[in-house]
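>>> Give me a 3D structure for the following:
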Amino acid sequence: MKTLQLICLSGALVSCLNGCKQAGQEEHVPFNVIYILADDLGYGDVGCYGQKLIKTPHLDEMASQGMLFTQHYAGCTVSAPSRASLMTGLHTGHTLIRGNKGVKPEGQMPMPEGTYSLGKLFQSCGYATGVFGKWGLGFPGSSSEPGKMGFDEFYGYNCQGLAHSYYPDHLWHNQEKVVFPENVDNGRKTYSHDLIHRQALQFIKDHRSQPFFAMLTYTLPHAEINLPHDSIYQLYEDKFEEQPYDKPGSYYRSEKPHASFAAMVSRLDMYVGDILAELKQLGLDKNTIVFFTSDNGPHQEGGADPAFFNSSGPLRGIKRDLYEGGVRVPMIVWAPKLVKAGSSSDHVCAFWDMMPTFAELIGGTIPEKGDGISFLPTLLSKEGQKKHDYLYWEFHEQGGRQAIRKGDWKLIRQGISSPNGSWLELYNLKDDVHEDTNLIEKQENIAMELDKLMNQVRVQSEIFNFGK
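Modelled structure (predicted):
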């Protein structure tokens, strides 16, 4: 498949700069777009999705004022391919980046030069663009560092491996390396995410008089389990009976893992509250749409305990699984003048739908079809929402896995590179959302149909080959 390309409608750049009439708007004021992407936040880690132990008042209020999605899916079950799917509008059977592949000394395998991205889409329609947090789709100086992928400003971690530390020795501001010598040798003085969050708020302030697209890719609550012991941490410090996590040679510095994880989620919630409050303070809440979601299911590294918090909610599996818990993620959309307050949707959608949804929202067009379908009609509570014939994922670690969903049926192929051969599992999500009952023997015809479709909907990759 050719690299996905998008262009704006003829004259859209000029009309957007002059305040074009966009989808769902009565006044000629373009919508700002903020996309908040959490890292390893599970479907059940947020109060409005059923979380009982962690306080998320701002996200819960965001849901009460906006739309909550119950069947939204990440691009993959780990970071880099999930973000590549989001950035390009292609599922992992078509993206170049289909797994986490590091590049020494810092960064990941880049997307090809000329790849069309969300940043380029918004830039071409006259938007100021910024990404704040984790990038993980290239390395410094590569063909796909943020500045070459359509983002005017970047502040954060270029490398997802280095993003495991919340007290790093450096971050990046565009192409400038911002060094924190006070964090070297297990120092714990400069907490990265407060800096990243301040930069994101400043970007919003700086561009309040023009349309902007801000991606806030916080790494919370990804491991490491480590954060300031401030008032947020103190909410949980003595709430759980637990032993400190003190693995020799680790980053974690004797943290109480349950208290720390809960505080990380609540800190993320606080950041979301700050963003919404800033929009209201600046008078931008009338023409800004905010998305909140996660890049994959919950993790269990570094003392994280998804079973304790019921982080997957009613779903089976966690990060690296292609069961629902690994790929189905929370998504809340907030826009007081666009999205109906207190609404929810069971529309089945995925990361690769963001490209066409954004294009329709801001007045763009897609001449070369990707894998996504705009769900703007759902956001506007209008008729005519098109649906996917199928959703597809592939994962190249732990023996290799594939999954496909068609309607309520989901087929998973496990152990693709196993010396004993792969095997299939078939589930009916309508009756069995936890994927407990494998119907592979009782529904052979459906399994054969989905198995055939699974082989048809991907192209071979020379870089990410199952079993190699």
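>>> going forward, measure contacts and count neighbours with C-alpha atoms only.
Noted.
>>> what's near enough to touch the closest residue in space to His299 that isn't next to it in sequence?
For His299, ignoring the flanking residues on the chain, the nearest one in space by C-alpha to C-alpha, 6 or more residues apart in numbering is Lys319 at 5.3 Å. With contacts defined as C-alpha atoms under 8 Å, 6 or more residues apart in numbering, Lys319 is in contact with Asp40, Thr77, Val78, Asn296, Gly297, Pro298, His299, Gly325, Gly326, Val327.
>>> same thing but 6 Å
With contact taken as C-alpha atoms under 6 Å, 6 or more residues apart in numbering, Lys319 is in contact with Thr77, Gly297, Pro298, His299, Gly326.
>>> Out of the residues you listed, which comes closest to Ala84?
Taking C-alpha to C-alpha as the measure, Thr77 is the one of the contacts of Lys319 closest to Ala84, at 12.0 Å.
>>> correct me, but the closest one touches Asn296?
Yes: A contact is recorded between Thr77 and Asn296 when judged using C-alpha atoms under 6 Å, the distance being 5.0 Å.
>>> got any residues that touch both of these two?
With contacts defined as C-alpha under 6 Å, 6+ apart, the residues adjacent to both Thr77 and Asn296 are Gly326, Val327.
>>> between the two, which one's more packed in?
The neighbour count for Thr77 versus Asn296, taken as other C-alpha atoms under 10 Å, is higher for Asn296 (32 against 29).
>>> on that earlier part again, can you confirm the residue nearest to His299 is in a helix?
No: with DSSP: H, G, I helix; E, B strand; the rest coil as the criterion, Lys319 is assigned coil and is not in a helix.
>>> structure for this one too, so we can compare:
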Amino acid sequence: MKRITKRNIMAAFGSVMLAGLASCAQAAGEKPNIVFILADDLGYGELGCYGQEKIRTPHIDQLAKEGMKFNQHYTGAPVCAPARCVLMTGKSLARAEIRGNRDSGNGKKFPGQFPITADAVTIAEVLKEQGYTTGAFGKWGLGPSDTTGSPMKQGFDRYYGYNCQRNAHSYYPPFLDSDEGTVTINKNPIPGHKRQPKGEVKAEDYIAENYAPKLILDESLKFIDKNKDKPFFLYLPFVEPHVSIQSPQELIDTYPKEWDKDREYRGQNGYLPHPRPRAAYAAMITDLDRHVGAVMERLKKYGLDENTIVIFTSDNGPTHEGGDKRFNIGGADCEFFNSRGELKGYKGSCYEGGIRIPCVVKWPGKVKPGSETSFPSYFPDWFVTMAHIGGATLADKDQDGVDITPVLEGAASVKRDVPMIWDFHNYGGIVAIREGKWKALRRNLLEKNGKPAAPWELYDIEVDPAEKNNVASEHKDVVKQLEKVWLERRTIEPDFPVPFVDGKKELK
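Below is the predicted model of the structure:
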């Protein structure tokens, strides 16, 4: 596949121009700051503002009260790396460079994931062209520092966190990445995977000197301190509540002990053991909520909150079931917390539970406090929207997302020319297409172990968000049309192949 060069694409953005709805203040140089907070494996039902009744999330709930709650917002992919690729580049999984989790294979310990290329254009690069200072703090997952995928080579002025997703499996890792280097944070790190079949499970046995999420938060706040007098783009892909479960003990102690009576988790579903997995999982989300509160407080301290758009969402749905059915992966209990609400599926699935995610946006003067929208939106939309907010004109009209600024300002919808598409290359290979009320889905595209692709499924999401009634046989014309759109839109990505017949875009 011939790639369009980054130089040509960046030239297409043209000179700095006022966005269509930019204010006079912005014209004078007071562009809004942009803060994008990305949780890790946070389910649709795990926030108070989305119906959660057991886990406390006061700061995010307050964000929703002061802003807009999205009822049908979708990630770009049902797992980490491809979701981040879609978010950063604005290309849907039908055209993204990364379509599944895959290591770079460069031979180092925690080397990082398969890198995006030098030609990839990220939203950080677009905003930097418009005069924004850019910083990323948290989990990257799009390429090690010695590759083209490094955040420092993809438009960020400052980076601190977990470059590699596997290093992020522990909250007490040996090191974190800082710009193009690493810093040792624990002399006695805790590996992210261990079982304890016998003996008393003690949380303190899986704690080291420095808690990585706190260090990441502290560095992000320093970024605000340093750049408070100029427009900035702050990308915060925080790691909670992705397992391992290693939350602060003072928060665990605030949740009922009876939740975990006779439920000691010994690591049998992967990741680390914990004596109180339900309380500790809830504490992870409450700790994430405290991070959001700290960021909001720092913005308020400098009077930046009135000229900052804050977007909070998740990279995919909650962690899926494991071999021991009493627990999800890592000891989580997503049924106990109703983590996915009424939805079907978990992380790794293109059913609603795997890709529909919470999203709240606060933007004073633009977004009406306490408002909600049911307009279906997803990650590629943020690339176009943030570019617009930052003053960039996207001369390249071949975008997968749409500008949802009108929705933020109260419009019921905006016109979407290209359906939302997921072309996912893990978990056997899955494709999903949503257009209007219809969502088509097909699994096992990779046809592993000689198993053919599953038949198409079709759901009317407006009346059946839980995807209980597959109506593919009753609407074959709809299925055929959605399949046609996917195949026409899809580019062949050599690094993430799907088997086709005689090179034609027709599945077996």
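>>> that's a strand at Val329 of structure 1, yeah?
Yes: when the secondary structure is assigned by three-state DSSP, Val329 of structure 1 falls within a strand.
>>> Helices of the stretch 251-400 of structure 1, residue ranges please.
In the stretch 251-400 of structure 1, the helices defined using DSSP state H, counting those that start in this stretch lie at 257-281, 306-309, 324-327, 354-362, 376-379.
>>> The first one aligns to what range in structure 2?
By that I understand helix 257-281 of structure 1. The counterpart of helix 257-281 of structure 1 in structure 2, using TM-score structural alignment, spans residues 277-301.
>>> Average offset of that stretch relative to structure 1?
After superposition onto structure 1, the mean distance of stretch 277-301 of structure 2 to its aligned counterpart is 0.9 Å, using mean C-alpha distance after the TM-score superposition for structure 1.
>>> Quick check: which element contains the aligned residue in structure 2 for Tyr427 of structure 1?
In structure 2, the residue equivalent to Tyr427 of structure 1 is Tyr459, according to TM-score structural alignment. With elements taken from DSSP states H and E, the one containing Tyr459 of structure 2 is strand 457-460.
>>> What distance do you get for the residue most central in space within structure 2 to Lys139 of structure 2?
A centroid search over structure 2 (C-alpha atoms, centre = their mean) returns Asp315, at 1.9 Å, as the residue closest to the centre. With distances taken as C-alpha to C-alpha, to the nearest Å, Asp315 of structure 2 is found 11 Å from Lys139 of structure 2.
>>> Please enumerate the helices of the stretch 51-200 of structure 2.
In order along the chain, the stretch 51-200 of structure 2 carries the following helices (DSSP H, counting those that start in this stretch): 58-65, 80-89, 123-129.
>>> Show me the contact partners of the shortest one.
By C-alpha under 6 Å, 6+ apart, the list of residues contacting helix 123-129 of structure 2 from outside reads Met88, Gly155, Phe383.
>>> Now do the first one against Pro275 of structure 2, distance only.
Look at Met88 of structure 2 and Pro275 of structure 2: by C-alpha to C-alpha, they are 38 Å apart.
>>> Look at those two and report which has more neighbours.
In this comparison of Met88 of structure 2 against Pro275, neighbours counted by other C-alpha under 10 Å, the higher total goes to Met88 at 22 against 19.
>>> need the contact list for that one.
Neighbouring residues of Met88 of structure 2 by C-alpha under 6 Å, 6+ apart: Thr122, Ile123.
>>> try 8 Å
When contacts are taken as C-alpha under 8 Å, 6+ apart, Met88 of structure 2 is in contact with Val121, Thr122, Ile123, Ala124, Phe383.
>>> what do we get in structure 1 for Tyr162 of structure 2?
Counting by TM-score structural alignment, Tyr162 of structure 2 lines up with Tyr157 in structure 1.
>>> What count of nearby residues applies to the residue lying closest to that match once chain neighbours are set aside?
With C-alpha to C-alpha, 6+ apart as the criterion, Tyr157 of structure 1 has its nearest non-adjacent residue at 4.8 Å, and that residue is Lys134. For Lys134 of structure 1, the tally of surrounding residues (other C-alpha under 10 Å) stands at 27.
>>> mind checking how far Lys134 of structure 1 is from Arg83 of structure 1?
Summarising the geometry, the distance separating Lys134 of structure 1 from Arg83 of structure 1, computed by C-alpha to C-alpha, is 10 Å.
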